[in-house]
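**Q** Kindly generate the corresponding structure for this input.
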Amino acid sequence: MRLTYALPLAGAATLASFAAHAETITVATVNNNDMIIMQGLTDEFEKAHPDIDLEWVVLEENVLRQRLTTDIATDGGQFDVMTIGTYEVPIWAKQDWLVELDDLPESYNEQDLLKPIRDGLSQDGSLYALPFYGESSMMYYRTDLFEQAGIEMPEQPTWEQVEDWASQINDPDNGVYGICLRGKPGWGENMAFVSTLVNTFGGRWFDEEWHPEINSPEWKEAVGFYVDLMNNYGPPGATSNGFNENQALFSSGKCGMWVDATSAAGRLYNPDESQVADKLGFAPAPIAETPKGANWLWSWTLAIPASSDAKDAARTFITWATSQDYIELVGETEGWTSVPPGTRESTYENPKYQEAAPFADFVLNAIQTADPTDSTLKPSPYIGVQTVNIPEFQAVGTQVGQMIGAALAGQQSVDAALDQAQRSVDRTMRQAGYYD
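**A** I've put the predicted structure just below:
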């Protein structure tokens, strides 16, 4: 969709001259709520920058990742701004696929960016993407259902407790399911959640020699628990539900609990967006054998591919969309629970945000305590909480996600799915030269 706005210039000839010289940049982004708000503020950007037109490509998460990876790996040049995550940025920067973002304007206040987020987007001390929003993960729950069942939320819930609570509040006859969790296959969809579940059950993706451990006892216990929990107390058709679908289910009152991204909190607390805004509780992501790796660390970012032929205009846009001024603009126009979270210290120091967002300090702590360098009970050779920071993980994670999706759908047993996944990942790692 092309969004172009005419400005009040003097005379048709002047307008035609302006239109002829405006530079168009193509922005590829994900169809999450914060990005839809960004797209809706196109008019504000173009008024301030009449020499730049924005053209938007807004895609579902799995499709976006596939399109962007293909384009940048082939030097396609279709996009001037790419919405990518903490996983891609350091890997693509090493390949010289991204523009280094040095010499940012002083007004951008780079030091205001939260350190865990900034560090994840840096390579050799330089930023290669700017964070649009950042997140960890947490548990949301319906306080009214918990009160009716006489359940008190502890300071740190466990997965064993979650299963018990789900059994008590599950009421499918009245359209309420005990728990909603991601089931849509994809390395950034179901595997973002499943990886943290495996972490806290004591598992890891790879041993210290890069051999996969996907059919280990820890994986089988974690994935078996997940499949049973969802089949017993989750909504039907869970393999179609990713972040956006579960957010819609929870905000419409159909889930008693939901464990997912902290970035959903603002929308769930907004009474214009959520039917459960007045009965919403939150708690840390549940743990099992260990607290390590139970809550993830992620940032959706805006980066400029080296193949762009409009780098200066793209830089102008991404510095605007990730600035303190943009956050203020969203707060004043959309409401303070709608501002992009998890990127700037100034957001969490802002009295307007603190008043509107009772979850603010909780989310900030979750982001600051997530540790990608120490996310597994046993030592591992990789960096990442819900991802493994190697180029092969995009394919590996998606393969495993599809097999776990098949187990969730009842198409094969958990053991069979994980044995198949183990063979597939072992083959990929051997071909990539990690071991003979």
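
**Q** can we go C-alpha only for contacts and neighbour counts from here?
**A** Fine.

**Q** burial count for P351?
**A** Counted with other Cα atoms under 10 Å, residues neighbouring P351 total 11.

**Q** Would you map the strands across the chain?
**A** 2-3, 23-30, 52-59, 81-85, 122-123, 126-127, 130-135, 137-142, 257-261, 280-284, 298-303 (DSSP state E).

**Q** In CSV: the ones you listed, plus distance to F393 and mean neighbour count.
**A** As requested, these are exported to CSV (distance: least, Cα to Cα, whole Å; neighbours: other Cα atoms under 10 Å):
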stretch, distance to F393, mean neighbour count
strand 2-3, 34, 12
strand 23-30, 20, 21
strand 52-59, 21, 20
strand 81-85, 13, 25
strand 122-123, 19, 18
strand 126-127, 22, 19
strand 130-135, 20, 27
strand 137-142, 20, 24
strand 257-261, 21, 25
strand 280-284, 27, 20
strand 298-303, 15, 27
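
**Q** to compare against the first, here's another:
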Amino acid sequence: MKLLPLFSSALVLALGSTAYAQTTLTIATVNNGDMVRMQGLTDDFTAKNPDIQLQWVTLEENILRERVTTDIATKGGQFDVMTIGTYEVPIWAKNSWLLPLDNLGDTYDVDDLLPAIRGGLSADGKLYAAPFYGESSFIMYRKDLMEKAGLTMPDAPTWEFVADAARKMTDRAAEINGICLRGKAGWGENMAFLTAMSNSFGARWFDEAWKPQFDQPEWKNTLQFYVDLMKDAGPVGASSNGFNENLTLFQQGKCGMWIDATVAASFVTDAKASSVADKVGFALAPDTGLGKRGNWLWAWSLAIPAGSQKADAAQKFISWATSKDYLALVAAKDGWANVPPGTRTSLYANADYQAAAPFAKMTLDSINAADPTNPAVKPVPYTGVQFVAIPEFAGMATTVGQLFSAALAGSTSVDDALAQAQQSVDREMKAAGYY
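**A** This next block holds a predicted model:
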């Protein structure tokens, strides 16, 4: 009887066990709602792949970025699958830090991926990360509060309209903030929002000679408008609020408007989680009449670090998590409105999805409107809408994000925050040899 395990193992191998039998994949991911849902559905994957086990490292957004960047840059090897974004993929692929995804399976249908999303995750014609969900940003608003304020939200509003509406919808006694916007410091938190917002005000990170532009009036107009608006109509402690904190506030009925990721739409209209699910409307991100809106382009995506000894198993998992079949799995369990958005053309041609997701068209329009190759009103030497696609950006924008969060908190002035941002970024760009 003691020999039975040996015979069992031999039998498993004889029946065609794969070369990565008993592989454990360590997956780093962000604590956003769609990823949490995905973890709850992975029994479907392990049932189909019983010789692959999954180990999750789920982290807050800023911490995830720090951990995976350190790990891949130092070849630490902690993770087999990383959740990364549109900013990292082309830079890391160029550094040979990622493996190309060239074995996702015959039924994966790479050509079904939305062109804007696929393009941002590719380098030299090869896909280096598969999008779990894609997003732009838009306005989510309370239709009842807008009506109470005597206003009608246009499909394509201006910042002037948004600010006026936010102040009119604010009711401090009822704990209703006219608007909730990101204030938490981080290059992917407040700086994602503020960089996209600055595009619509005519600002830019750098001129054509890579000189920082925080000393220009367009950035002063952006930051002053933001700080004043949040002071008048934003929540207390807004400098600590990122995506998840504002999502909670909106679901609790404490925000008249929220300008943030389009992926949030399914969570604010989910009657199980949102107290205002039946009162939510959507509009494009605002502009100032200069030709650019304050919306971004992003995809949270799954990638494999170079040098991984588990690439075959990792691609199996990535293929499962970003496939058409996964979308159908979520739809069967939680309804079409809750499938991860913004990745596949076929989803937006799906009549069931269109019927279940009132935000579908506005999401697709917002994604298609973002132009990473021409993000600003004035010419720029970089690509990226809410980020600048150079390796130095993450560090510089983290510092700038801290300065701007301090301005929002009132611990420094707008002028001082901008002056320090100019000085800091100028120093880093000189050190990096840009000029």
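
**Q** Helices along the stretch 201-350 of structure 2, start to end?
**A** For the stretch 201-350 of structure 2, helices defined by DSSP state H, counting those that start in this stretch occupy the ranges 217-233, 243-251, 265-268, 311-321, 324-334, 345-348.

**Q** List the contacts of the fourth one.
**A** Under the contact criterion Cα atoms under 8 Å, 6 or more residues apart in numbering, helix 311-321 of structure 2 has outside partners 20, 23, 25, 38, 45, 52, 80-81, 101, 103-105, 108, 130, 132, 302-304, 326.

**Q** Turn the strands of structure 1 into a markdown table, including distance to D164 of structure 1.
**A** Below are the strands of structure 1 laid out as a markdown table (distance: least, Cα to Cα, whole Å):
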| stretch | distance to D164 of structure 1 |
| --- | --- |
| strand 2-3 | 50 |
| strand 23-30 | 35 |
| strand 52-59 | 37 |
| strand 81-85 | 35 |
| strand 122-123 | 42 |
| strand 126-127 | 45 |
| strand 130-135 | 27 |
| strand 137-142 | 14 |
| strand 257-261 | 12 |
| strand 280-284 | 16 |
| strand 298-303 | 29 |
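
**Q** Show me the one of those strands that comes nearest L408 of structure 1.
**A** L408 of structure 1 lies closest to strand 257-261 among the strands of structure 1, at 17.1 Å (Cα to Cα).

**Q** between that closest one and helix 243-251, how many degrees?
**A** 140 degrees (axes from the mean of the first three to the mean of the last three Cα atoms, to 10 degrees).

**Q** which residues touch the spatially most central residue of structure 2?
**A** Geometric centre of structure 2, nearest residue: W298, 5.1 Å, by Cα atoms, centre = their mean. Residues near W298 of structure 2 by Cα under 8 Å, 6+ apart: 85-86, 117, 134-136.

**Q** And T158 of structure 1, by the same measure?
**A** Each residue near T158 of structure 1 by Cα under 8 Å, 6+ apart is listed here: 286-288.

**Q** Over to Y382 of structure 2?
**A** So Y382 of structure 2 contacts 373, 388-390 (Cα under 8 Å, 6+ apart).

**Q** Relative to T195 of structure 2, how far out is it?
**A** Y382 of structure 2 sits 13 Å away from T195 of structure 2, going by Cα to Cα, to the nearest Å.

**Q** same deal with A313 of structure 2?
**A** For A313 of structure 2, the distance to T195 of structure 2 - Cα to Cα - is 37 Å.

**Q** what do you get for A129 of structure 2?
**A** Using Cα to Cα, A129 of structure 2 is found at 24 Å from T195 of structure 2.

**Q** Of the contacts of Y382 of structure 2, grab the buried ones for PyMOL.
**A** Typed into PyMOL, the line below selects the buried ones among these, using 16 or more other Cα atoms under 10 Å:
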select buried, resi 388+389
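
**Q** ok, the contacts of Y382 of structure 2 vs N246 of structure 2, which is closest?
**A** Of all those, N246 of structure 2 sits closest to V388, with 24.8 Å by Cα to Cα.
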